[in-house]
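**Q** this one's structure only:
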């Protein structure tokens, strides 16, 4: 059985997992320190993580969401996303935003299937914020696609 819990301040970040979704340790540490880092555990092992960061009184962003490689393609990503939306609703947020690269085709499909709509495009975000080029699915990751979900009460 899988359970989610808030990572406590004294616990180390599951950095290896977090860096799979965001290769900048500096950025990961910054938003984890300012947000809520939720880990998913199964039989005592961390199988995934997501991080929520308040952008305003009404909007929270999912800054990182990753499933351990050995648990991928089994529906856990959707479960994590649904859990993050539930958490946002319980914390009183109206909107949940998530950003992903233009080359993250599977993530773009998943987010839209879960009710997110494309909200904005931050052109050349990855070129500005990461020193090394990022490639995924044979496509250079240049632009941040920002999606938004409206929480229903």
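**A** Now that the structure is in, tell me what you want to look at. Computed from a prediction, not measured in an experiment: that's the story for all the values here.

**Q** from here on, contacts and neighbour counts on C-alpha atoms
**A** OK.

**Q** which SSE is residue 11 in?
**A** Following DSSP states H and E, there is no helix or strand that holds residue 11.

**Q** Can you get me a residue count around it?
**A** Applying other CA atoms under 10 Å, we find 7 residues neighbouring residue 11.

**Q** relative to its centroid, which residue of the protein is most remote?
**A** Relative to the centre of the chain, the most outlying C-alpha is that of residue 43, 22.9 Å out, by CA atoms, centre = their mean.

**Q** for comparison:
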């Protein structure tokens, strides 16, 4: 069972940087430059999407721990009412918790949130260089519907079987 708790804005920024920089140390040349650009863009996007920090309307930003209080990771979602979908801005599983099924559990929470809010779609952007994340999203039923230079735009129907 995962327990949800609030977190400060500074910790969210750390999650954003950690998620985007995953695997950076193994890159060089053009790939490393592209990933560094992604990190910078992700932090800029965070600031744009949260003009009122953690109090920004329609955003849910939570950290998750297990029954023993061990930090598992975090989720940041935003309801996009005008377009009627849930945007997954961040999913992060701490490095020491990876490979234990927590990514799937967090994705299930995202789909559950969208369903509870009466939304039919969940959308997200995934940096192409983050192959582990793209793989997780595909396993969870997301498809690529648009491609940019450095990232994929993906979506999933909430009631998909």
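**A** Yep, that arrived. As the structure is a prediction and not an experimental result, all values here were calculated from the model.

**Q** re earlier: which non-adjacent residue is nearest the residue farthest from the centre of structure 1?
**A** residue 1 (7.1 Å; CA to CA, 6 or more residues apart in numbering).

**Q** quick one: residue 5 of structure 1 from residue 48 of structure 1, how far?
**A** 11 Å (CA to CA, to the nearest Å).

**Q** what residues are up against residue 78 of structure 1?
**A** 110, 114 (CA atoms under 8 Å, 6 or more residues apart in numbering).

**Q** which stretch of helix or strand covers the residue mapped onto residue 110 of structure 2 from structure 1?
**A** Residue 110 of structure 2 maps onto residue 84 in structure 1, with residues paired by TM-score structural alignment. Taking DSSP H and E as the criterion, residue 84 of structure 1 maps to helix 76-90.

**Q** What's the match for residue 47 of structure 1 in structure 2?
**A** Match for residue 47 of structure 1 (TM-score structural alignment): residue 72.

**Q** What is the burial count for its match?
**A** 21.

**Q** so which helix or strand takes in it?
**A** Using DSSP H and E, the element containing residue 72 of structure 2 is strand 71-80.

**Q** Show me what whichever helix or strand comes after that strand packs onto, helices and strands only.
**A** Downstream of strand 71-80 of structure 2, the first helix or strand assigned by DSSP H and E is strand 85-93. Packing partners of strand 85-93 of structure 2 (3 or more CA pairs under 8 Å, 6 or more residues apart in numbering; DSSP states H and E): helix 9-21, strand 71-80, helix 102-116, strand 121-127.

**Q** how much does strand 85-93 of structure 2 stray from structure 1?
**A** Once the two are superposed, strand 85-93 of structure 2 sits an average of 0.7 Å from its aligned residues in structure 1 (mean CA distance after the TM-score superposition for structure 1).

**Q** In structure 1, what range does that strand match?
**A** Taking TM-score structural alignment, strand 85-93 of structure 2 hits residues 59-67 over in structure 1.

**Q** Give me the contacts around that stretch.
**A** Applying CA under 8 Å, 6+ apart, the set of residues contacting stretch 59-67 of structure 1 is 17-18, 20-22, 31, 47-55, 76-77, 80-81, 84, 88, 93-99.

**Q** Buried among those residues? Make that a ChimeraX selection.
**A** Buried residues among those (16 or more other CA atoms under 10 Å), as a ChimeraX selection:
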select :17,18,21,22,31,47,48,49,50,51,52,53,54,76,77,80,81,84,88,93,94,95,96,97,98,99
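
**Q** Mutual contacts of residue 5 and residue 48 of structure 1, please.
**A** 39-40.

**Q** on that earlier part again, with respect to residue 139 of structure 2, which of the helices and strands packed on strand 85-93 of structure 2 lies nearest?
**A** Of all these, helix 102-116 sits nearest to residue 139 of structure 2, with 8.7 Å by CA to CA.

**Q** Centre of the chain to the closest one, how far?
**A** Relative to its chain's centre, helix 102-116 of structure 2 lies at 11 Å (CA atoms, centre = their mean, to the nearest Å).

**Q** Measure how it sits relative to strand 121-127, angle-wise.
**A** 140 degrees (axes from the mean of the first three to the mean of the last three CA atoms, to 10 degrees).

**Q** Helix 102-116 of structure 2 vs structure 1, average distance?
**A** Relative to structure 1, helix 102-116 of structure 2 is 0.9 Å off (mean CA distance after the TM-score superposition for structure 1).
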